[in-house]
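Undergrad: below are the sequence and a predicted model; questions follow.
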Amino acid sequence: MTVVNVYNSGENLVKQIAGTALPDQALALWALGQEGFLVKWNKKTILFDPYLTNSVYEMAGPPWSRAFESPLSPSDCLDVDYVVCSHHHEDHMDKQTLQVIQQSSKTRFIVPRAHLPLLKEWGFRDEQLIGISHGQSIELAGGIRLDAFAAKHEQFEQDEAGEHKFLGYVANFNGIHLYHSGDTVGFPELITWLQSRQIDIALLPINGRDFVRNEQGIVGNCNYREAVEIAVQIHADLLIPMHYGLFPHNDENPAYFVDYIQRHYPAQKFHMFAPGERFIYMK
């Protein structure tokens, strides 16, 4: 079912990504920190929510410093096929990261339709951009399908046209269904939407929320209990927690996640990533 390798960074990681060959019924994931993941399937690569700089600290100062360096730099990612962003917060739709990758002639950027005007302000051309809305499905190169679903971060938020500003995505890789939630809390409609998608891999945040962070303007996410319960209710084969470890002041101890899942759902498969680690999932 799974093969795990020692993690890498920089040039070694770039070589590992390029050299990873997979059968159709397998995909590889690399964890890049926060909610950043690189996914490879059938020679196609997708970057989800890449935050590969220290731009949040450069804009806001303490306490927004990274706990670890990014395993990849933006310039390492000029060969990716797609960059998919869930919403416009700087640690998910990072202007510095995206503007470097924009130099690539092959990369297309998929963002909530509500954020297309912002990307155009940043200098992106129409032909580089793909806007997507809640409930929409799009076909990507290589036989990949991407479905978008609204997320609550902690509430639904829409623009004047009714376009949701926070999205999660189900990527279908020839029958392997990967859900990247973006930033969200749990809510009943989400369970209903995902139960019909036969999710194999669920990537869900665990950093949670509380009034202290709310007072600081930090919008919250699922806590570890919610993430586990969502995965169980949608019958996900594998649960991967995310959005922890990078910013100590907006964090959760992942040991609580492990303890909860072992106590209550010991048969639920999960994987904890080290930064830059490769993980191969085979259906």
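TA: Here it is on my side, so go on.
Undergrad: from now on I want contacts and neighbour counts done on CA atoms only, so please keep to that.
TA: OK.
Undergrad: which residue, other than its chain neighbours, is closest to Val170?
TA: Counting by Cα to Cα, 6 or more residues apart in numbering, Tyr179 is the residue found nearest to Val170 once chain neighbours are left out, at 4.3 Å.
Undergrad: how far away is the one you found from Leu140?
TA: 16 Å (Cα to Cα, to the nearest Å).
Undergrad: ok, Ala236 next?
TA: Counting by Cα to Cα, the gap from Ala236 to Leu140 is 23 Å.
Undergrad: quick one: the helices in the stretch 51-200 of the chain, in order.
TA: 55-60, 95-101, 116-121, 188-195 (DSSP state H, counting those that start in this stretch).
Undergrad: looking at the ones you listed, which is buried most?
TA: Most buried of these by mean neighbour count (mean count of other Cα atoms under 10 Å) is helix 95-101; its value is a mean of 19.
Undergrad: farthest residue from the center of this structure?
TA: Arg263 (26.6 Å; Cα atoms, centre = their mean).
Undergrad: of Tyr179 and Leu140, give the one with the bigger neighbour count.
TA: Tyr179 (27 against 14; other Cα atoms under 10 Å).
Undergrad: now do the contacts for the more buried one.
TA: 168-171, 199-203 (Cα atoms under 8 Å, 6 or more residues apart in numbering).
Undergrad: again, only using 6 Å
TA: Going by Cα atoms under 6 Å, 6 or more residues apart in numbering, Tyr179 touches 169-170, 202-203.
Undergrad: and here is the other one:
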Amino acid sequence: MIRPVLQDDAFLTDVDHATATQPEALHVWWLGQSGYLVAHQGTRLLLDPYLSNSLSEKYAATDKPHTRMTERVVAPECLRGISLITSSHNHTDHLDALTLRPLLATNPTAQLVVPTANLAFAAERLGSSTNLVGLGIGETATLGCVQVTAVPAAHDELLPCYVGYVLKIGSWTLYHSGDTLLYPGMPEKLAPFAPDIAFLPINGRLPERRVSGNLWGDEAARLAKVIGAKRAIPCHYELFTFNTEPPDLFIQTCDTLSQPYTVLCAGERVSFPLPPSDGG
């Protein structure tokens, strides 16, 4: 079992220390799978967090066990000061009641952004629609200090229930792809956003996994390059033994393309003092 770089109290201490001593920087922590905590200028965001064992428990006695590879970084009820949470689609590792209910109990004013097509499903899963904000593909909303735009994702099809998000916070533009394959016109849709950071899955797709597909590592690296992402960060690996890939191919392709990247371990932070366009 992989142990996070920072976990539980040590993780929370790092979050509070980084945000207090460098509030002007952009701080990113990988929570595992596709989940990130992002903090900047007093605002804390959670992108597609999965912080429970619900899938391992659900599938324990089935022919597709979700055997966990990495320990949980932090209990969701311990995360405070969260103003915005995203869910890119309805799969449990992106919309998990056992993660989101305690998060929203601790952060009752936080807004949870979901695709408009998923509003009813999300309300049923969470038992409430109070904190939900629906965003259709191509729509933009300003929520507190963050501007959020929903963009298409193909998991495996281009459907309104699958989205990625472009988030603008301060001087930073972030692209969280959600679960997606490459699709026609994808670079043209994303390049105008000129993301400073692109969070991209690298676990690929294999028929025997019996799960919907994602980018392979080389595809993620090439996508980051073609959309002009100033930094790429890989995700969606090292959580379940049946559905993972090492980041080696992603790293190799980024190096070949001269695409800047950062590979994080679960519970690890990377901090950027300035957006790349400003010399950071």
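TA: Sure thing, it's come through. Since the model is a prediction, treat every value here as computed from it, not as a measurement.
Undergrad: sorry, back to before: of the helices of the stretch 51-200 of structure 1, which is nearest Glu215 of structure 1?
TA: helix 55-60 (16.1 Å; Cα to Cα).
Undergrad: mean deviation, the closest one versus structure 2?
TA: Taken over the aligned residues, the distance from helix 55-60 of structure 1 to structure 2 averages 0.7 Å (mean Cα distance after the TM-score superposition for structure 1).
Undergrad: okay, and that helix goes to which residues in structure 2?
TA: Counting by TM-score structural alignment, helix 55-60 of structure 1 lines up with residues 54-59 of structure 2.
Undergrad: got a list of contacts for the matching stretch?
TA: So stretch 54-59 of structure 2 is contacted by 65-66 (Cα under 6 Å, 6+ apart).
Undergrad: any idea how far it is from the chain center?
TA: Distance of stretch 54-59 of structure 2 from the chain centroid (Cα atoms, centre = their mean, to the nearest Å) equals 20 Å.
Undergrad: same check, this time on stretch 48-57 of structure 1
TA: Mean-position distance between stretch 48-57 of structure 1 and its chain equals 12 Å (Cα atoms, centre = their mean).
Undergrad: do the same with stretch 204-223 of structure 1
TA: Using Cα atoms, centre = their mean, the offset of stretch 204-223 of structure 1 from its chain centre is 17 Å.
Undergrad: for that stretch, buried residues please.
TA: 204-209, 219-223 (16 or more other Cα atoms under 10 Å).
Undergrad: biggest separation within those, which pair?
TA: Leu204 and Val219 (15.4 Å).
Undergrad: quick revisit: out of the helices of the stretch 51-200 of structure 1, which is closest to Thr20 of structure 1?
TA: Taking Cα to Cα, helix 95-101 is the member of the helices of the stretch 51-200 of structure 1 nearest to Thr20 of structure 1, at 21.2 Å.
Undergrad: quick one on the thing from earlier: most neighbours, which of the contacts of Tyr179 of structure 1?
TA: For these, neighbours tallied by other Cα under 10 Å; top is Ala202, 26 neighbours.
Undergrad: in structure 2, what stretch matches the one helix or strand that one maps to?
TA: Using DSSP states H and E, Ala202 of structure 1 sits in strand 201-205. With TM-score structural alignment applied, strand 201-205 of structure 1 matches the range 197-201 in structure 2.
Undergrad: how big's the offset between the matching stretch and structure 1?
TA: Mean for stretch 197-201 of structure 2 is 0.5 Å (mean Cα distance after the TM-score superposition for structure 1).
Undergrad: residue contacts, the counterpart of Thr86 of structure 2 in structure 1?
TA: Counting by TM-score structural alignment, Thr86 of structure 2 lines up with Val84 in structure 1. Residues counted as contacts of Val84 of structure 1 (Cα under 6 Å, 6+ apart) are 48, 110.
Undergrad: give me that answer again for 10 Å
TA: Shown in contact with Val84 of structure 1 (Cα atoms under 10 Å, 6 or more residues apart in numbering): 36-37, 46-50, 92-93, 108-112, 130, 146, 168-169, 180.
Undergrad: and if you look at Thr109 of structure 2?
TA: Applying Cα under 10 Å, 6+ apart, the residues near Thr109 of structure 2 are 81-84, 130-131.
Undergrad: now the helices of the stretch 51-200 of structure 1 in a markdown table, with distance to Glu215 of structure 1?
TA: A markdown table is the format used below for the helices of the stretch 51-200 of structure 1 (distance: least, Cα to Cα, whole Å):
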| stretch | distance to Glu215 of structure 1 |
| --- | --- |
| helix 55-60 | 16 |
| helix 95-101 | 26 |
| helix 116-121 | 27 |
| helix 188-195 | 26 |
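Undergrad: quick one: stretch 262-272 of structure 1 to chain centroid distance?
TA: With Cα atoms, centre = their mean, you get 21 Å for stretch 262-272 of structure 1.
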